[in-house]
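In: need a structure here:
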Amino acid sequence: MLPALGHLRGPLPQTGSMRHSLRLLSEESAEERAGSSFARRQYGRLLLLEILRTYAGTARMSGTAFAVRFRAAAGVPPHAYLTRWRMLLARRALAHDEVTVAALATQLGYGSESSFSHAFKREVGEPPLRYRTRGEHQN
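Out: Okay, the predicted model is just below:
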């Protein structure tokens, strides 16, 4: 629902913080330092938050109105959409990557391996490690 391209205009109050987040994200992406991967995820999240705040403010839409319009457009509430997207990424990673469940939980924004595992089992029907070892989803 967000535009593919955005333009930062000077007079918007959020422009400064978005430019700052973009600068920090760019600096972390320029060279691989200890913790860069973590920093990029965090700066990316902050940037997304600023974009969503600006977009929702520009559209003059409350959080509730956004959720209603999102559900009408996507067929599911925003949180359910996000969970399904995360589980799609998790299934792909478990099928094709050697990432640990703990690392995957962190990459997908879960606070703990346990919370990720519970969400995965609720959405997919089995725990992540069983999904990986079962292997029927692999070619």
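In: okay, CA-based contacts and neighbour counts for the rest of this
Out: Will do.
In: Could you point out the longest helix of this protein?
Out: Longest helix in the chain by number of residues, with DSSP state H as the criterion: helix 36-58.
In: could you point out which element follows it?
Out: Scanning forward in sequence from helix 36-58 by DSSP states H and E, the next helix or strand is helix 63-74.
In: Give the buried residues for the following helix or strand past that next one.
Out: Next along the chain after helix 63-74, taking DSSP H and E as the criterion, comes helix 78-96. Buried residues in helix 78-96, counted by 16 or more other C-alpha atoms under 10 Å: 78, 84, 86-87, 90-91, 93-95.
In: What is helix 78-96 packed up against?
Out: When contacts are defined as 3 or more C-alpha pairs under 8 Å, 6 or more residues apart in numbering; DSSP states H and E, helix 78-96 packs onto helix 63-74, helix 113-124, helix 128-134.
In: Give me the residues contacting it.
Out: 67, 70-71, 74, 99, 104, 108, 120, 123-124, 128, 131-132, 135, 137-138 (C-alpha atoms under 8 Å, 6 or more residues apart in numbering).
In: From I51, how far out is the closest residue to R132 other than its chain neighbours?
Out: Residue nearest to R132 in three dimensions, not counting chain neighbours: L94, with 5.4 Å by C-alpha to C-alpha, 6 or more residues apart in numbering. Per C-alpha to C-alpha, to the nearest Å, L94 is found 30 Å from I51.
In: And for E126?
Out: 35 Å.
In: Counting neighbours, go ahead and name the busier of these two.
Out: Neighbour totals were compared for E126 and I51, and I51 leads with 18 against 15 (other C-alpha atoms under 10 Å).
In: Now the more buried one: closest residue in space, sequence neighbours ignored.
Out: Leaving aside its chain neighbours, I51 sits nearest to M18 (7.5 Å; criterion: C-alpha to C-alpha, 6+ apart).
In: right, and the one you found touches E50 too?
Out: Yes. Counting by C-alpha atoms under 8 Å, E50 is a contact partner of M18 at 6.3 Å.
In: Pretty sure G44 sits against S26.
Out: No. Assessed by C-alpha under 8 Å, G44 is found out of contact with S26, at 10.1 Å.
In: run this one through as well so I can compare:
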Amino acid sequence: MLALAGARCHLTGKLSASGRWALRFPARGRLKIIAVRRGSCTFTSGGRSGELRSGEAIAVNGAHPFVLRTDADVLPLDAETMTVPDHRIGTADEFSGIGGEVTVEAGGEALLVRALPPLMHISVAHPQASALDWLLRELDAEMGHDRPGHSFTRDQLAQLLLVQILRAYLARPNALPAGRLRILADPRLAPAARALHENPAHTWRLGELARLAAMSRTGFAARFRAVAGVPPLTYLTEWRMRIAAYELTHHDTSVGELSSRVGYTSESAFITAFKRAFGKTPLQHRRARPGPGPREGC
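Out: Got it, this is the predicted structure:
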């Protein structure tokens, strides 16, 4: 799913602060991660608030602005006016935090960003906290030293930070909105969902999927729709189309070969399904793919 969304987590900077402070981050429509290496502060976003302590992280989906602060009486500074990557407030390092932002390719918002709640908080009590703490220490070390390979290493660690955030929420399915991530987190439905993902070309039947979930057909269909937001075979069609769109954008696979790869015995049936999903034919989608360009900044 991360690959199909083209999701990449990029480090946006480091914040060192002391004393009384507050920062306001705008709603940018992108998934943003703030992780604390040392110290603590409070966070507020979309009506939710809480304490963010050392070894913890929050991720916001960009639908609402959010504020980090140590004092409710301090007027927040606009974080976007702090143009340097390493922000500093005050003279000491009582607080140290790392920021990251997730970019996705066209269509990736539906696969990833909209499948997440507006705000996620990973606390020190969470089972993923120890892995998160290790990542934060490594990121802190890489951002503080100009060692060989530091840029490459930071990119990989940032991607692992995104994975740990997602793993934390897959362990709490009720915290996720209906969609692809929640169905992977559902212990009853996950075996069937994984089978659909791993073998989209198979001619799946409702009864076959229900057996994988050890449920009746009726019970499986009802639960799948409630958790995924769509019926099982609609979910399969959408997944096939996402795979096809990715292949058309990133590879030169022929339309005939691709139609077979995603489970269509007829090339014309595949073209019809693709046009229904994206409003254009597979070849039109391929011709519209962007050419190579500079890496997007953060």
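In: And the TM-score between them?
Out: Once superposed, the chains reach a TM-score of 0.59 (TM-score structural alignment, normalised by the length of structure 1), with 97 aligned residues with a C-alpha RMSD of 3.0 Å.
In: ok so, going back, and the residue nearest to I51 of structure 1, how many neighbours?
Out: Counted by other C-alpha under 10 Å, the residues lying close to M18 of structure 1 total 19.
In: Equivalent analysis for G57 of structure 1, please.
Out: 12.
In: and if you look at L283 of structure 2?
Out: Considering only other C-alpha under 10 Å, L283 of structure 2 is surrounded by 12 other residues.
In: Name all residues that make contact with the aligned partner of it in structure 1.
Out: Taking TM-score structural alignment, L283 of structure 2 has L129 as its aligned residue in structure 1. Taking C-alpha under 8 Å, 6+ apart, we find L129 of structure 1 in contact with V101.
In: how close does the residue mapped onto L88 of structure 1 from structure 2 sit to F66 of structure 2?
Out: By TM-score structural alignment, L88 of structure 1 lines up with R242 in structure 2. From R242 of structure 2 across to F66 of structure 2, the span is 32 Å (C-alpha to C-alpha).
In: contacting residues around stretch 154-165 of structure 2?
Out: Taking C-alpha under 8 Å, 6+ apart as the rule, stretch 154-165 of structure 2 contacts 8-11, 59, 100, 122, 128, 131-132, 135, 138-139, 142-143.
In: switch the cut-off to 7 Å
Out: Contacts to stretch 154-165 of structure 2, defined as C-alpha atoms under 7 Å, 6 or more residues apart in numbering, come from residues 8-11, 128, 132, 135, 139, 142.
In: Just the buried residues of those residues.
Out: Judged by 16+ other C-alpha under 10 Å, buried ones among the contacts of stretch 154-165 of structure 2: 8-11, 128, 132, 135, 139, 142.
In: Just the ones of those residues in helices?
Out: Within those, residues falling in helices by DSSP H are 132, 135, 139, 142.
In: Adding distance to F95 of structure 2, write those residues out as a markdown table.
Out: Compiled in a markdown table, those are given as follows (distance: C-alpha to C-alpha, whole Å):
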| residue | distance to F95 of structure 2 |
| --- | --- |
| L132 | 17 |
| L135 | 17 |
| L139 | 15 |
| E142 | 18 |
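In: Okay, the closest residue to L170 of structure 2 other than its chain neighbours and Q164 of structure 2: tell me how far apart.
Out: Nearest residue to L170 of structure 2, sequence neighbours excluded (C-alpha to C-alpha, 6+ apart): A185, at 4.7 Å. Distance, A185 of structure 2 to Q164 of structure 2, by C-alpha to C-alpha: 14 Å.
In: Over to V227 of structure 2?
Out: 22 Å.
In: Looking at these two now, which is surrounded by more residues?
Out: The neighbour count for V227 of structure 2 versus Q164, taken as other C-alpha under 10 Å, is higher for V227 (23 against 18).
In: Pretty sure H87 of structure 2 sits in a helix.
Out: No. Counting by DSSP: H, G, I helix; E, B strand; the rest coil, H87 of structure 2 falls outside a helix, being strand.
In: gap between it and L31 of structure 2?
Out: 20 Å.
In: If you count surrounding residues, which of those two has more?
Out: Legend: neighbour count by other C-alpha under 10 Å for H87 of structure 2 and L31, higher for L31 (26 against 15).
In: isn't the more buried one right up against G108?
Out: No. Counting by C-alpha atoms under 7 Å, L31 of structure 2 does not reach G108; the two are 11.3 Å apart.
In: Next, show the common contact partners of the two.
Out: Counting by C-alpha under 7 Å, 6+ apart, nothing touches both L31 of structure 2 and G108.
In: returning to what we had before: quick one: the helices and strands packed on helix 78-96 of structure 1 as CSV, columns for distance to F38 of structure 1 too.
Out: Putting the helices and strands packed on helix 78-96 of structure 1 into CSV (distance: least, C-alpha to C-alpha, whole Å) gives the following:
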stretch, distance to F38 of structure 1
helix 63-74, 28
helix 113-124, 16
helix 128-134, 22
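In: Among the ones you listed, which comes closest to M1 of structure 1?
Out: Closest of the helices and strands packed on helix 78-96 of structure 1 to M1 of structure 1 is helix 63-74, at 8.1 Å (criterion: C-alpha to C-alpha).
In: For that closest one, which outside residues touch it?
Out: 77-78.
In: so the one helix or strand L52 of structure 2 maps to matches what in structure 1?
Out: Assigned by DSSP H and E, L52 of structure 2 belongs to strand 48-53. Counting by TM-score structural alignment, strand 48-53 of structure 2 falls onto no part of structure 1.
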